[in-house]
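Colleague: mind looking at a prediction? Sequence and model below.
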Amino acid sequence: MKPIIEYESYRAYMQDFYDQRKRCSAFSWREFSRLAGFSSPIYLKLVCEGKSNLSQIGVERVAVAMGLAGYELVYFRSLVAFDQAKKDADKKRAYEGMMEIANAHKVRVLDSVAFAFYESWRNSVLRELAANMPGAKPSDLAHLCYQKISAEDVKDTLAFLVKAGLLKKTGENSYEQSEKSVRASGEAMPVAVRAMHRQMAEFAMKAVDEIPPTERNITGVTLGLTGRAYQRIVTELDSFRRKIIAIATEDDGMDQVYRLNLQLFPLTRNKREVVR
């Protein structure tokens, strides 16, 4: 499903949300309406078909049902206002609000530089750190990283990020991000991200012993799942990940750079593989 900032119709976004959930579970219009607090089982279907509109209260209920937060929630409100406005001036105002949010939170899709970017944890960490510490020397940035890195490594990494268009140099030791977030293209993603996942999994293991519990949250649960339940959980994790990104980018600046690993993997083979 596309990021919400790529939509210009809230009805299309709701329909895509429904279709995605439907593909992975027994999700229905009745369930969608129930989650949003509507008594009519087909009300949201009618909204998506353009046969009914959302009230202001309805907008908030639907947003909660779809797990929207931060700038995604604000953008969804503007989408509805743009679609349902009766005056051109109101439409223009809503559309300008949409564009402002979209431009501030646009996503850079990595393709040719994906392998180099995901080759080392340094790229994603320093992209966040440098942009939020204008004037900080490479040695200062190196000192802040829990993982060992030299000032020279920091210089090389920043040079790469600037060359790749992921950071813009605005002054002496000052940078800003070209876009709020980045992702690899569908073709590059599987291979390019594996190395990053391995590194971050190792860092998570170290964090159990080296980072105070007040600064980290590491939990887990062991589950017995059917294939259908697995697909539903994957859909929820994807929705949760987008919500976390929205919350994180809602505030300007940052205090620390964190990594959130969402891990769901089998501990056994499928029981159907057992030869009887």
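Modeller: Cool, the structure landed. Remember, it's a predicted structure, so these values are computed and weren't measured experimentally.
Colleague: please make it C-alpha for all contacts and neighbour counts, starting now.
Modeller: Will do.
Colleague: which residues does stretch 114-122 contact?
Modeller: Applying CA atoms under 8 Å, 6 or more residues apart in numbering, the contact partners of stretch 114-122 are 123-124, 154, 157, 184, 188-189, 191-193, 195-196, 199-200.
Colleague: sort out for me which of those residues are in strands.
Modeller: If you go by DSSP state E, these have Ala184 in strands.
Colleague: tell me the one among the contacts of stretch 114-122 nearest to Tyr13.
Modeller: Closest approach between these and Tyr13, by CA to CA: Ala184, at 22.2 Å.
Colleague: tell me which residue lies nearest the centroid of this protein.
Modeller: Nearest residue to the geometric centre of the chain (CA atoms, centre = their mean): Arg242, 3.4 Å.
Colleague: how much space separates that residue from Gly58?
Modeller: Per CA to CA, to the nearest Å, Arg242 is found 22 Å from Gly58.
Colleague: circling back to that earlier point, mind giving me the PyMOL command for buried ones among the contacts of stretch 114-122?
Modeller: This is the PyMOL syntax for the buried subset of the contacts of stretch 114-122, where burial follows 16 or more other CA atoms under 10 Å:
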select buried, resi 123+124+154+157+184+188+189+192+193+195+196+200
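Colleague: got JSON lines for the contacts of stretch 114-122, with distance to Phe32 too?
Modeller: Formatted as JSON lines, these follow (distance: CA to CA, whole Å):
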{"residue": "Asn123", "distance to Phe32": "40"}
{"residue": "Ser124", "distance to Phe32": "36"}
{"residue": "Val154", "distance to Phe32": "48"}
{"residue": "Thr157", "distance to Phe32": "46"}
{"residue": "Ala184", "distance to Phe32": "31"}
{"residue": "Ala188", "distance to Phe32": "34"}
{"residue": "Met189", "distance to Phe32": "31"}
{"residue": "Val191", "distance to Phe32": "36"}
{"residue": "Ala192", "distance to Phe32": "36"}
{"residue": "Val193", "distance to Phe32": "33"}
{"residue": "Ala195", "distance to Phe32": "38"}
{"residue": "Met196", "distance to Phe32": "36"}
{"residue": "Gln199", "distance to Phe32": "39"}
{"residue": "Met200", "distance to Phe32": "36"}
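Colleague: okay, one more to line up with it:
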Amino acid sequence: MNFNQEKKATCKQVLLDSLINFKKDSTNLLTTDQYEYYQKWYYAVIHDILSFYKFYGDYSRLAQLVEPSITAREAQKAVKLLEKLGFVKRRCDGGYDCRFSGISAYAEGRELVLSSYAEKMMESAKYALGNLSSEERVISWAGFSVSGEVFQKIKEETRAFRKKIISMAQSDQNPDRAFHMNIQIFPVSRPDVPQESRGEK
């Protein structure tokens, strides 16, 4: 069974589920719960909301804070999953503390899971473009041509920018809204390879 040889998403989905069940005792394995965390876009959103919202069990209100809104049942399911994973902990007074724990994924399964999650977040960006005002979002784009060497430098700059944004968010003492940031840089052409490199004469 070779995960990397499967090209179709549907085949990868079935194969990933098999990997989860087959090696579920491995310490570095993507567990079923962790896999489920990335299956619903609002699980991570609820996690972010609980970092600032004083939640005491009102799932209807919690669901309304999500953009776009989800159902109270979906919000409850998200909280239960986050609590099971250790991402949030219920206090004795009924409130919740948000904990930030990394998710350890099985090496061959991580790419598929995160790619699927990225697709869902791009769909959320489309929603924001059509439903949120320009004061509530930042959406911009640019086209350019660069060498492979410069592209690697651009990737390094985007990583540094992402870290800076996260640092700003973590230092905010009074957050009141959850946000998500997508960064996509991808080629829209094939490289101009010299003819001799392609075996042409």
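Modeller: In hand now; what should we look at? Keep in mind that this is a model prediction, so the values were computed, not measured.
Colleague: quick revisit: the counterpart of the residue nearest to the centre of structure 1 in structure 2 is in what secondary structure piece?
Modeller: Matched by TM-score structural alignment, Arg242 of structure 1 corresponds to Lys163 in structure 2. According to DSSP states H and E, Lys163 of structure 2 maps onto helix 148-171.
Colleague: how far away from the center of its chain is that helix?
Modeller: Put simply, helix 148-171 of structure 2 sits 17 Å off its chain's centre (CA atoms, centre = their mean, to the nearest Å).
Colleague: quick one: residues in contact with it.
Modeller: Ile183.
Colleague: can you give me the helices for the stretch 51-200 of structure 1?
Modeller: In the stretch 51-200 of structure 1, the helices defined using DSSP state H, counting those that start in this stretch lie at 56-65, 70-84, 88-104, 114-118, 121-131, 138-144, 151-163, 189-210.
Colleague: structure 2: matching residues for the first one?
Modeller: I take that to be helix 56-65 of structure 1. Per TM-score structural alignment, helix 56-65 of structure 1 has no counterpart in structure 2.
Colleague: got the angle for that helix vs helix 70-84?
Modeller: With axes from the mean of the first three to the mean of the last three CA atoms, to 10 degrees defining the directions, helix 56-65 of structure 1 sits at 140 degrees from helix 70-84.
Colleague: again, but for the last one
Modeller: Using the same axes, to 10 degrees, the inter-axis angle of helix 189-210 of structure 1 relative to helix 70-84 is 140 degrees.
Colleague: likewise the fifth one?
Modeller: Helix 121-131 of structure 1 runs at 70 degrees relative to helix 70-84, counting by the same axes, to 10 degrees.
Colleague: and Asp176 of structure 2, what does it touch?
Modeller: Listed by CA under 8 Å, 6+ apart, the contact set of Asp176 of structure 2 reads Phe52, Tyr53.
Colleague: try it again at 7 Å.
Modeller: Counting by CA atoms under 7 Å, 6 or more residues apart in numbering, Asp176 of structure 2 touches Phe52.
Colleague: aligned counterpart of it in structure 1, please.
Modeller: Mapped onto structure 1 by TM-score structural alignment, Asp176 of structure 2 lines up with Asp255.
Colleague: any idea how far its match lies from Met189 of structure 1?
Modeller: Counting by CA to CA, the gap from Asp255 of structure 1 to Met189 of structure 1 is 29 Å.
Colleague: next one: Arg127 of structure 1
Modeller: Relative to Met189 of structure 1, Arg127 of structure 1 is positioned 19 Å away (criterion: CA to CA).
Colleague: about what we covered before: average gap between the helix holding Lys163 of structure 2 and structure 1?
Modeller: Superposed on structure 1, helix 148-171 of structure 2 shows a mean distance of 0.7 Å to its aligned residues (mean CA distance after the TM-score superposition for structure 1).
Colleague: about what we covered before: nearest to Arg259 of structure 1, out of the helices of the stretch 51-200 of structure 1?
Modeller: Distance to Arg259 of structure 1, taken as CA to CA, is lowest for helix 189-210 among the helices of the stretch 51-200 of structure 1, at 7.7 Å.
Colleague: which bit of structure 2 covers that closest one?
Modeller: Counting by TM-score structural alignment, helix 189-210 of structure 1 pairs with residues 110-131 of structure 2.
Colleague: check the offset of that stretch from the chain's centre.
Modeller: Going by CA atoms, centre = their mean, the spacing between the C-alpha centre of stretch 110-131 of structure 2 and its chain's C-alpha centre is 8 Å.
Colleague: how big is the offset of it relative to structure 1?
Modeller: Superposed on structure 1, stretch 110-131 of structure 2 shows a mean distance to its aligned partners of 1.2 Å (mean CA distance after the TM-score superposition for structure 1).
Colleague: name the element the equivalent of Leu225 of structure 1 over in structure 2 belongs to?
Modeller: Correspondence of Leu225 of structure 1 to structure 2, assessed by TM-score structural alignment: Val146. Under the criterion of DSSP H and E, Val146 of structure 2 resides outside all helices and strands.
Colleague: how far away is Lys155 of structure 2 from Ile183 of structure 2?
Modeller: Relative to Ile183 of structure 2, and taking CA to CA, Lys155 of structure 2 is found at 10 Å.
Colleague: check Ser116 of structure 2 too.
Modeller: For Ser116 of structure 2, the distance to Ile183 of structure 2 equals 15 Å [CA to CA].
Colleague: how about the residue lying closest to Gln76 of structure 2 once chain neighbours are set aside, what does it touch?
Modeller: For Gln76 of structure 2, ignoring the flanking residues on the chain, the nearest one in space by CA to CA, 6 or more residues apart in numbering is Tyr59 at 6.0 Å. Shown in contact with Tyr59 of structure 2 (CA under 7 Å, 6+ apart): Ala72, Ala75, Gln76.
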